[in-house]
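Visitor: A structural model of the following input is requested.
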Amino acid sequence: MKKIVWSILLLLSPWAMAETAEQQWPTQDGPVTVVWQNPDEFRDVEASSGIQERYENHVFATLGKQFQKRLSGLLKDGEQLTITVTNLDLAGDVRPSFGASASDIRIVKSVYPPMIEFQWALLDQNKQLLDSGEVKIKDLNFENASSSLRYQNDALHYELSMIERWSKRDLPDVLASRTE
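Guide: Prediction:
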């Protein structure tokens, strides 16, 4: 009888429910929508300390807001831009601290550059596709980039400056033509 009661309690516990609930990551809405597609398959969004889910939530919200900030001013009234992030690799690599502390550590070296892969789609006010494409941003010179100084107090400063540089230099023609 005790086994049945414990089994029922386990099934109804918040931990069991959390395992079955689908994870919802932040998606920024407005003229620029950022969607995080299959984040469990991303190359590296590993927390070095703390709760993994909270860390991912912070990373996705911070980078999503950067996309919005950089791209929303380029759109005409009624247009919608959707960024679908398909892969993310944060600068550095998380390594175990082997008992030196309770947390792992993120080693940032030039051999671990940041990278973001995404698809974008621009819709007009009638929801007709104007243009779309796939982008892979990888910053091999991330440690020496002067633009990262702007974000130096942010844990994601390499990724934020990488998105900023892409939005200034490498925008697709359909978006870049609006800044002239």
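Visitor: going forward, measure contacts and count neighbours with C-alpha atoms only.
Guide: Noted.
Visitor: ranges for the strands of the chain?
Guide: Remark: strands of the chain, listed N- to C-terminal, are 32-36, 80-89, 93-95, 105-107, 115-123, 129-138; assignment by DSSP state E.
Visitor: ok, residue 42 to residue 31 distance?
Guide: Taking C-alpha to C-alpha, to the nearest Å as the measure, residue 42 falls 25 Å from residue 31.
Visitor: do the same with residue 38
Guide: Distance of residue 38 to residue 31, given as C-alpha to C-alpha: 22 Å.
Visitor: ok, the two, which is more surrounded?
Guide: residue 31 (21 against 11; other C-alpha atoms under 10 Å).
Visitor: how many other residues sit next to residue 116?
Guide: With other C-alpha under 10 Å as criterion, residue 116 counts 20.
Visitor: excluding chain neighbours, what is closest to it?
Guide: Using C-alpha to C-alpha, 6 or more residues apart in numbering and skipping residues adjacent in sequence, the residue nearest residue 116 is residue 88, 4.6 Å away.
Visitor: one more sequence to fold, the one below, so I can look at both together:
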Amino acid sequence: MHGLGVALAAALLACACASTREAVGAGALTAQGPVTVSWQDPAGFSEPTFGAMTVDRGTWIRPLAEYLREQAERLLPPGHRLDVELLDVNRAGEYEPGRTPAGSDFRVVRDIYPPRIHLRFRHLDGSGAVVAEGERRLVDVGFLQRSGALDTDPLRFEKRLLDDWLRRELGAR
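Guide: Reported below is the predicted structural model:
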């Protein structure tokens, strides 16, 4: 019985690991307002969607997309539209194996692991004419020097990177 119990436990663990490696898939926010945000499947992103002992199924992509839409709506001139597709995201920090007493992976944030976002966008004016479009590869190599000591938002570095891009692309209002 002992061998059967071990085999059963191993099989259950293998199934659990397989199910935790699923990412959220490609998607988009529900259409509302002048800003649309969509994304590729996070499983193909530079950002790991899982570590050996860490489950990160790309569930952070939707809150990041919602933030992008909210911020863009504030800066977008009346009547204009903005369509953004997140092509790749590599969040600040990296998973480093075995850095805890239990030997599990966890995210280590160092200046050598800056946040990076690759996106495609299209900005249209009120008549539908293209104001600007293209792809941008965003990176913030000084992200740790600008961090707020009390900010605990796990997406704070990526959000600030998007804020910087929006201000450059749409201008401050």
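Visitor: now do the contacts for the residue nearest to residue 116 of structure 1.
Guide: Each residue near residue 88 of structure 1 by C-alpha atoms under 8 Å, 6 or more residues apart in numbering is listed here: 42, 43, 44, 45, 114, 115, 116, 117.
Visitor: before we move on, what about residue 169 of structure 1?
Guide: The contact partners of residue 169 of structure 1, taken as C-alpha under 8 Å, 6+ apart, number zero.
Visitor: need the residues that contact stretch 19-33 of structure 2.
Guide: Applying C-alpha under 8 Å, 6+ apart, the set of residues contacting stretch 19-33 of structure 2 is 36-43, 49-50, 55-59, 62, 65-66, 73.
Visitor: if we use 10 Å, what do you get?
Guide: The contact list for stretch 19-33 of structure 2 (C-alpha atoms under 10 Å, 6 or more residues apart in numbering) reads 13, 35-44, 48-52, 54-63, 65-66, 69-70, 73, 81-82, 84-87.
Visitor: same check on stretch 148-168 of structure 2?
Guide: Contacts with stretch 148-168 of structure 2, where a contact means C-alpha under 10 Å, 6+ apart, come from 60-61, 63-65, 67-68, 71-72, 74-76, 89-93, 114-117, 136-140, 143-144, 146-147, 169, 171-173.
Visitor: go again with 8 Å.
Guide: Contacts to stretch 148-168 of structure 2, defined as C-alpha under 8 Å, 6+ apart, come from residues 60, 64, 67-68, 71-72, 75, 91-92, 115-117, 138-140, 143, 147.
Visitor: just the buried members of the residues you listed?
Guide: 64, 67-68, 71-72, 91-92, 115-117, 138-140, 143 (16 or more other C-alpha atoms under 10 Å).
Visitor: could I get these in TSV, plus columns for distance to residue 124 of structure 2?
Guide: Rendered in TSV, the data for these read as follows (distance: C-alpha to C-alpha, whole Å):
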residue	distance to residue 124 of structure 2
64	22
67	20
68	17
71	17
72	13
91	29
92	31
115	28
116	25
117	22
138	21
139	25
140	27
143	31
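Visitor: what's the match for residue 36 of structure 2 in structure 1?
Guide: Aligning on TM-score structural alignment places residue 36 of structure 2 opposite residue 33 in structure 1.
Visitor: how much space separates the residue nearest the centre of structure 1 from residue 141 of structure 1?
Guide: Within structure 1, one residue has its C-alpha closest to the average C-alpha position: by C-alpha atoms, centre = their mean, that is residue 60, at 3.9 Å. Distance, residue 60 of structure 1 to residue 141 of structure 1, using C-alpha to C-alpha: 23 Å.
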